[in-house]
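*Asks:* need a structure here:
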Amino acid sequence: MLHQNLTSDLPRARGTLRAGFVHAAGRTRIGRLHQAGSAKAMLPPAPGCEMVVLNTSGGLTGGDRMDISVTQEPGTRLCVTTQTAERAYRSTTGRARVTARFELAAGAHLDLLPQETILFDRSALLREQEIALHGDASCLWVETLILGRAAMGETVRTLDLTDRRRVTRDGRPVFVENLRLDDAVLAGGASTATLAGCRAFATLVMIAPDAADCLSRAREALATDGAASAFDGKLVARLMAGDGWPLRQALMRLIRAIRPGPLPRVWQI
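*Replies:* Model (predicted):
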């Protein structure tokens, strides 16, 4: 009972980030910014407008809450990334929860390029993310998951992950992906129907009128590191690797092949 009381009274991280971007004087600029708790944003000098999100608590564990909301006005072009890999640590008190919503007005574009999420053994995470497009707005979105750090000899055997990703256009879903990883999936990880022995995997989705035009470049960049398809105004690529570093290299080649301009500086450190 004493142990139960102690763990229930542990401090929990809370983070809230609200940002709005406007188009002014021919450029995308921050129009409003509210940040509280462990959620912070940096706006480094960059060729375009770039926002780097960081979690000052150092990672996520049971009971933590992060809430992010970003809006873009017409004509804005924004890149959102993270300072470093997010880490979901062992949980003894339920799930950590992350919610993120990005809303784009007509004519806006978002590159959502967070760095990896590393899942540690016994971590528990519920993450819900949505990009709401209006009119002809477009986006490029990457999500990468890594099961433990191979260099540290870590093995993930127990996991509770629910990862919901959704893109809508004018309220109608155009891309929906619900990922669930638990002990049963990990136990069958060597199967080709699940992870095929890989501990690092990523999804890239581009939603734009010309997305299909990038398919040949995407496949050439991927080579044997993944697969890509394009249909109905979207391109989707899947990548898997035995560890995070080779996956990162393959993903960087893919992004460079289909996205103009350099990757965010934090990706290159």
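*Asks:* CA only for contacts and neighbour counts going forward, please
*Replies:* Noted.
*Asks:* Look up how far Ala132 lies from the closest residue to Val236 other than its chain neighbours.
*Replies:* Nearest residue to Val236, sequence neighbours excluded (Cα to Cα, 6 or more residues apart in numbering): Val205, at 4.5 Å. When Cα to Cα, to the nearest Å is applied, the distance between Val205 and Ala132 equals 14 Å.
*Asks:* what helix or strand does Glu128 sit in?
*Replies:* Taking DSSP states H and E as the definition, Glu128 sits inside strand 123-133.
*Asks:* Packing partners of that strand?
*Replies:* Packed against strand 123-133, as judged by 3 or more Cα pairs under 8 Å, 6 or more residues apart in numbering; DSSP states H and E, are the following elements: strand 86-88, strand 96-104, strand 159-169.
*Asks:* got the angle between the helix or strand following that strand and strand 159-169?
*Replies:* Beyond strand 123-133 on the C-terminal side, the first helix or strand identified by DSSP H and E is strand 138-147. Orientation of strand 138-147 against strand 159-169 (axes from the mean of the first three to the mean of the last three Cα atoms, to 10 degrees) gives an angle of 170 degrees.
*Asks:* got the angle for strand 138-147 vs strand 96-104?
*Replies:* Between strand 138-147 and strand 96-104, the angle formed by their directions is 160 degrees, by the same axes, to 10 degrees.
*Asks:* which residue ranges form the strands in the stretch 151-269 of the chain?
*Replies:* Taking DSSP state E, counting those that start in this stretch as the test, the strands found in the stretch 151-269 of the chain are 159-169, 172-181, 200-207, 226-231, 234-241.
*Asks:* Can you give me the neighbour number for Arg219?
*Replies:* Using other Cα atoms under 10 Å, the number of residues around Arg219 comes to 18.
*Asks:* That one and Asp67: what is the separation?
*Replies:* Per Cα to Cα, Arg219 is found 35 Å from Asp67.
*Asks:* can you tell me which residues contact the nearest residue to Thr144 once chain neighbours are set aside?
*Replies:* Counting by Cα to Cα, 6+ apart, Ala202 is the residue found nearest to Thr144 once chain neighbours are left out, at 4.2 Å. If a contact means Cα atoms under 8 Å, 6 or more residues apart in numbering, then Ala202 has Val142, Glu143, Thr144, Leu145, Arg238, Leu239, Met240, Leu247, Leu251 as its contacts.
*Asks:* Widest-spaced pair of the residues you listed?
*Replies:* When Cα to Cα is used, the two most widely separated members of the contacts of Ala202 are Val142 and Met240, lying 13.3 Å apart.
*Asks:* The two: which is more packed in?
*Replies:* Met240 (27 against 21).
*Asks:* The structure of the following sequence is requested for comparison with the preceding one:
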Amino acid sequence: MSIDRHVAPVLGAPCWVSLTTRDLTAAQDFYGAVMNWKFRSASFGDEFCVALADDQPVAGIAAVAPGWQAPVDWTPYFAVADADDVAARVRERGATVAVGPLRLGYGRAALAADRDGARFGLWEGQSLAWTVGEGSAPALLELRTRDAFDAAIFYAQLFDWATPESECRVDYEEDQVIVRQGDRAVATLRGGGVEAAPDPRVRPRWHVHFHVHDLDRTTAAAVAAGGTVTPVEPAGGASGPQAVIRDPDGALFTVSTGDGP
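*Replies:* As a prediction, the model looks like this:
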């Protein structure tokens, strides 16, 4: 598959993840050392790149423009038919649209935050051929929030997960909500997030999980490259050992050797 192949993404499903950072070159050095990623330029400009694993797209990385208040963070994007319509739904439900929708490459994008402060993106248009849980893409997206069931209603209303036409469905399993695209779990929503928690791992946020073959090697490389590592119990429906890594710029992501649900 060509890394430049663009397709119509499944509406309502995650279609990309992107890292915002203050220094693009430093981010490439860190993730290249830790995750063995390579990088190529993107059509959006010099401050953007696409991370590759085995020549396949993994994620986008963008340097924050001077003067922007955008946080350093990993952000999932969800495919929508009309970014203006979904942005209006976000506002109608008491949440926030911080940027956009604006034209970007092959489509239009917006950055938003849900009612508990977890940040996510909207994408209208074609995207790279990329699916959570397949190939080089992230193994799972996990929302840790105040109330998983309230969050599930919010996102279902945005992305039409409950409609008969949707290719995504929501399953309620004990204390968590699992979003499936067909038979594949692409996102898990779990309760327990605390808005005022000083630890950003505990505050409501979307966590991006990447699969690695050797957790010890990955975490050792992260520390050597200036990051910090916190081992955690498996969560979000994943199995096997996990660790949360904070890169030198402060962005958090999770690595594990297990598979998603």
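*Asks:* And the TM-score between these chains?
*Replies:* Here the TM-score for the pair of chains, by TM-score structural alignment, normalised by the length of the second structure, is 0.32; 153 aligned residues with a Cα RMSD of 6.6 Å.
*Asks:* In a markdown table: the contacts of Ala202 of the first structure, plus distance to Thr117 of the first structure.
*Replies:* Converted to a markdown table, the contacts of Ala202 of the first structure look like this (distance: Cα to Cα, whole Å):
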| residue | distance to Thr117 of the first structure |
| --- | --- |
| Val142 | 11 |
| Glu143 | 8 |
| Thr144 | 6 |
| Leu145 | 5 |
| Arg238 | 16 |
| Leu239 | 15 |
| Met240 | 14 |
| Leu247 | 13 |
| Leu251 | 14 |
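*Asks:* Could you identify the buried members of these?
*Replies:* Members of the contacts of Ala202 of the first structure that pass the buried threshold by neighbour count (16 or more other Cα atoms under 10 Å) are listed as Val142, Glu143, Thr144, Leu145, Arg238, Leu239, Met240, Leu247, Leu251.
*Asks:* still on that earlier bit, mind checking which of the strands of the stretch 151-269 of the first structure is nearest Gly20 of the first structure?
*Replies:* If we rank the strands of the stretch 151-269 of the first structure by Cα to Cα, the stretch that ends up nearest is strand 159-169, at 18.8 Å.
*Asks:* could you say what helices and strands that closest one packs with?
*Replies:* Using 3+ Cα pairs under 8 Å, 6+ apart as the contact criterion, the neighbours of strand 159-169 of the first structure among helices and strands are strand 123-133, strand 172-181, helix 183-187.
*Asks:* which of these is buried the deepest?
*Replies:* Neighbour counts (mean count of other Cα atoms under 10 Å) averaged over each of those peak at strand 123-133, with a mean of 22.
*Asks:* so it versus strand 96-104, what angle?
*Replies:* Interaxial angle of strand 123-133 of the first structure relative to strand 96-104 (the same axes, to 10 degrees): 10 degrees.
*Asks:* ok so, going back, for the strands of the stretch 151-269 of the first structure, please prepare CSV with the additional fields distance to Ile255 of the first structure.
*Replies:* What follows is these, written out as CSV (distance: least, Cα to Cα, whole Å):
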stretch, distance to Ile255 of the first structure
strand 159-169, 19
strand 172-181, 19
strand 200-207, 9
strand 226-231, 12
strand 234-241, 10
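*Asks:* Show me the strands in the stretch 151-261 of the second structure, by range?
*Replies:* Assigned by DSSP E, counting those that start in this stretch, the strands in the stretch 151-261 of the second structure fall at 168-173, 176-181, 184-190, 205-211, 228-232, 242-246, 252-256.
*Asks:* Pipe those strands into JSON lines and attach mean neighbour count per row.
*Replies:* Formatted as JSON lines, the entries for these read as follows, by neighbours: other Cα atoms under 10 Å:
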{"stretch": "strand 168-173", "mean neighbour count": "16"}
{"stretch": "strand 176-181", "mean neighbour count": "22"}
{"stretch": "strand 184-190", "mean neighbour count": "24"}
{"stretch": "strand 205-211", "mean neighbour count": "24"}
{"stretch": "strand 228-232", "mean neighbour count": "15"}
{"stretch": "strand 242-246", "mean neighbour count": "21"}
{"stretch": "strand 252-256", "mean neighbour count": "23"}
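*Asks:* quick one: which of the ones you listed is nearest Asp29 of the second structure?
*Replies:* Judged by Cα to Cα, the one of the strands of the stretch 151-261 of the second structure that comes nearest to Asp29 of the second structure is strand 242-246, at 14.4 Å.
*Asks:* Point out the other helices and strands that that closest one packs with.
*Replies:* Where contact means 3+ Cα pairs under 8 Å, 6+ apart, strand 242-246 of the second structure is packed against helix 215-224, strand 228-232, strand 252-256.
*Asks:* how about these, which one is nearest Val179 of the second structure?
*Replies:* It's strand 252-256; of these, that one is closest to Val179 of the second structure (Cα to Cα) at 18.7 Å.
*Asks:* now the angle from that closest one to strand 242-246?
*Replies:* Strand 252-256 of the second structure and strand 242-246 meet at an angle of 150 degrees, taking the same axes, to 10 degrees as the criterion.
*Asks:* tell me which strands and helices strand 252-256 of the second structure is in contact with?
*Replies:* Identification of packing neighbours for strand 252-256 of the second structure by 3+ Cα pairs under 8 Å, 6+ apart yields strand 73-80, strand 205-211, strand 242-246.
*Asks:* how about a cut-off of 7 Å?
*Replies:* With contacts defined as 3 or more Cα pairs under 7 Å, 6 or more residues apart in numbering; DSSP states H and E, strand 252-256 of the second structure has these neighbours: strand 205-211, strand 242-246.
*Asks:* Turn those strands into a markdown table, including distance to Thr219 of the second structure.
*Replies:* A markdown table is the format used below for those (distance: least, Cα to Cα, whole Å):
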| stretch | distance to Thr219 of the second structure |
| --- | --- |
| strand 205-211 | 12 |
| strand 242-246 | 8 |
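*Asks:* so which of the ones you listed comes closest to Gln28 of the second structure?
*Replies:* Distances from Gln28 of the second structure to each of these were compared using Cα to Cα; the shortest belongs to strand 242-246, at 14.5 Å.
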